[in-house]
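Engineer: Could you look at this predicted model? Sequence included:
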Amino acid sequence: MAKLIFVNLPVADIAASTAFYEQIGATKNAMFSDATTSCMVFSDTIHFMLLSHERFRTFTSKAIVDARGMTEVLTCLSEDSRDEIDARIATAIAAGGREDTDAAQDYGFMYGRRLEDLDGHSIDLMWMDVEAAAKAMQPPAN
């Protein structure tokens, strides 16, 4: 069985955050959702658990960071093309998110941009031409 990833994010408004993640391509799994939690599915192996602050606090005694002013984690999702990254960024902005102020990363064989959700959580989007990356990463011949 493939390993699964569940990214747990504290959010201020479950309904608004659920709508935002649906707009950027995730699907809500109702079986693992309730008034305090939305399980947002990006793929068979990638899930974002949106948790109200109260629900999130049941999993940790540490303070919840303000993701608008501090970086807690950088989560990166792959896309199939540069155009898909640009389209998802545009969709995120239209849905109330914003593009991060850090510049896009463009190495020719790899392209990435970052968006922020309604609570300021960063999501990196990345596309890579694996064959071109392998060639670019090879050490020079002597």
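Structural biologist: Great, that's in hand. Numbering: from 1, shown residues only.
Engineer: CA atoms for contacts and neighbours, from now on please.
Structural biologist: Fine.
Engineer: Which element, helix or strand, includes the residue nearest to V7 when sequence neighbours are not counted?
Structural biologist: Using CA to CA, 6 or more residues apart in numbering and skipping the chain neighbours, the partner closest in space to V7 is F48 (4.6 Å). Per DSSP states H and E: F48 is located in strand 46-52.
Engineer: contacts for stretch 123-141?
Structural biologist: 74-82, 85, 109-117 (CA atoms under 8 Å, 6 or more residues apart in numbering).
Engineer: nope, stretch 14-34 is what I was after
Structural biologist: 11, 35-42, 50-52, 88, 91-92, 95-97, 117-118.
Engineer: And the buried ones among the residues you listed, selectable in ChimeraX?
Structural biologist: Applying 16 or more other CA atoms under 10 Å to the contacts of stretch 14-34, the buried members can be selected in ChimeraX as follows:
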select :11,36,37,38,39,40,41,42,50,51,52,88,91,92,95,97,117,118
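Engineer: taking the contacts of stretch 14-34 one by one, which sit in helices?
Structural biologist: Taking DSSP state H, the ones among the contacts of stretch 14-34 that sit in helices are 88, 91-92.
Engineer: Let me have these in a markdown table, adding distance to A103 as columns.
Structural biologist: Converted to a markdown table, those look like this (distance: CA to CA, whole Å):
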| residue | distance to A103 |
| --- | --- |
| R88 | 16 |
| T91 | 18 |
| A92 | 17 |
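Engineer: of all those residues, which comes closest to T60?
Structural biologist: A92 (28.9 Å; CA to CA).
Engineer: Use this one as the comparison:
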Amino acid sequence: MAQMIFVNLPVKDLETSKSFWTKLGYSFNPQFTDENAACLVFSDTIYAMLLTEARFKDFTKKDIADAATTTEAILALSADSREKVDELVDAALAAGGSPSNDPQDYGFMYGRSFQDPDNHLWEVMWVDVEAMQRATAEGGE
């Protein structure tokens, strides 16, 4: 069985978060979704558990970071092309997300970022692996 990852994120309003990600074309696993949590499906092995802050506190003794002022993590998603990077980030911004960092364009790698409604930082990246390997072999970065 392939290893899976479940990223757990606190959210202030679960319905707002679910609506945001649905507008980006993602779905939720109903087996792990209720009034306190929603299992956001990125792929067969990658999930984000969106947890109400009260439910999130059940799993930690630490304070919940205020993502509006503190960066707790930067979550990166791959994309199949430069165009797909733009499509996903543009959809995120249209769905209520906000801009994050400036776009990164290295020719063989392109990325943009956004913040979701709870201010979690997301990057969407495309990499042409063959072009990156050629650039590296030629002494580039």
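Structural biologist: Yep, it's here. Keep in mind it's a predicted model, so treat the numbers as computed, not measured.
Engineer: average distance between the strand holding F48 of the first structure and the second structure?
Structural biologist: When the second structure is overlaid, strand 46-52 of the first structure sits 0.5 Å from its aligned residues on average, using mean CA distance after the TM-score superposition for the first structure.
Engineer: Does anything pack onto the very next helix or strand once past that strand? Which helices or strands?
Structural biologist: Downstream of strand 46-52 of the first structure, the next assigned helix or strand under DSSP H and E is helix 53-56. Under the contact definition 3 or more CA pairs under 8 Å, 6 or more residues apart in numbering; DSSP states H and E, helix 53-56 of the first structure sits against strand 5-11.
Engineer: Just list what the strand it packs on packs against, helices and strands only.
Structural biologist: Checking 3+ CA pairs under 8 Å, 6+ apart, strand 5-11 of the first structure ends up next to strand 46-52, helix 53-56.
Engineer: Tabulate these (a markdown table), appending distance to Q105 of the first structure.
Structural biologist: Formatted as a markdown table, these follow (distance: least, CA to CA, whole Å):
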| stretch | distance to Q105 of the first structure |
| --- | --- |
| strand 46-52 | 23 |
| helix 53-56 | 32 |
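Engineer: hey, which of those is tucked in deepest?
Structural biologist: Greatest average neighbour count among these goes to strand 46-52 (a mean of 21), per mean count of other CA atoms under 10 Å.
Engineer: Need the residues that contact that strand.
Structural biologist: Residues contacting strand 46-52 of the first structure (CA under 8 Å, 6+ apart): 4-14, 17-18, 36-42.
Engineer: Please identify the buried residues of stretch 91-107 of the second structure?
Structural biologist: For stretch 91-107 of the second structure, by 16+ other CA under 10 Å, it's 91-93, 95-100.
Engineer: which outside residues touch it?
Structural biologist: Taking CA under 8 Å, 6+ apart as the rule, stretch 91-107 of the second structure contacts 20, 23-24, 110-117, 121.
Engineer: State the distance from the residue most central in space within the first structure to V7 of the first structure.
Structural biologist: Centroid check for the first structure by CA atoms, centre = their mean gives I123 as the closest residue, at 3.4 Å. Counting by CA to CA, to the nearest Å, the separation of I123 of the first structure from V7 of the first structure is 11 Å.
Engineer: Break down the second structure into its strands, ranges please.
Structural biologist: With DSSP state E as the criterion, the second structure has strands at 5-11, 27-29, 37-41, 46-52, 74-78, 98-99, 104-105, 109-115, 121-127.
Engineer: Just want the angle from the fifth one to strand 109-115.
Structural biologist: Looking back up the chat, that one is strand 74-78 of the second structure. Relative orientation of strand 74-78 of the second structure and strand 109-115, computed by axes from the mean of the first three to the mean of the last three CA atoms, to 10 degrees: 130 degrees.
Engineer: average gap between strand 74-78 of the second structure and the first structure?
Structural biologist: So strand 74-78 of the second structure averages 0.6 Å relative to the first structure (mean CA distance after the TM-score superposition for the first structure).
Engineer: What is that strand packed up against?
Structural biologist: strand 121-127.
Engineer: Before I go, just wanted to say thanks for your time.
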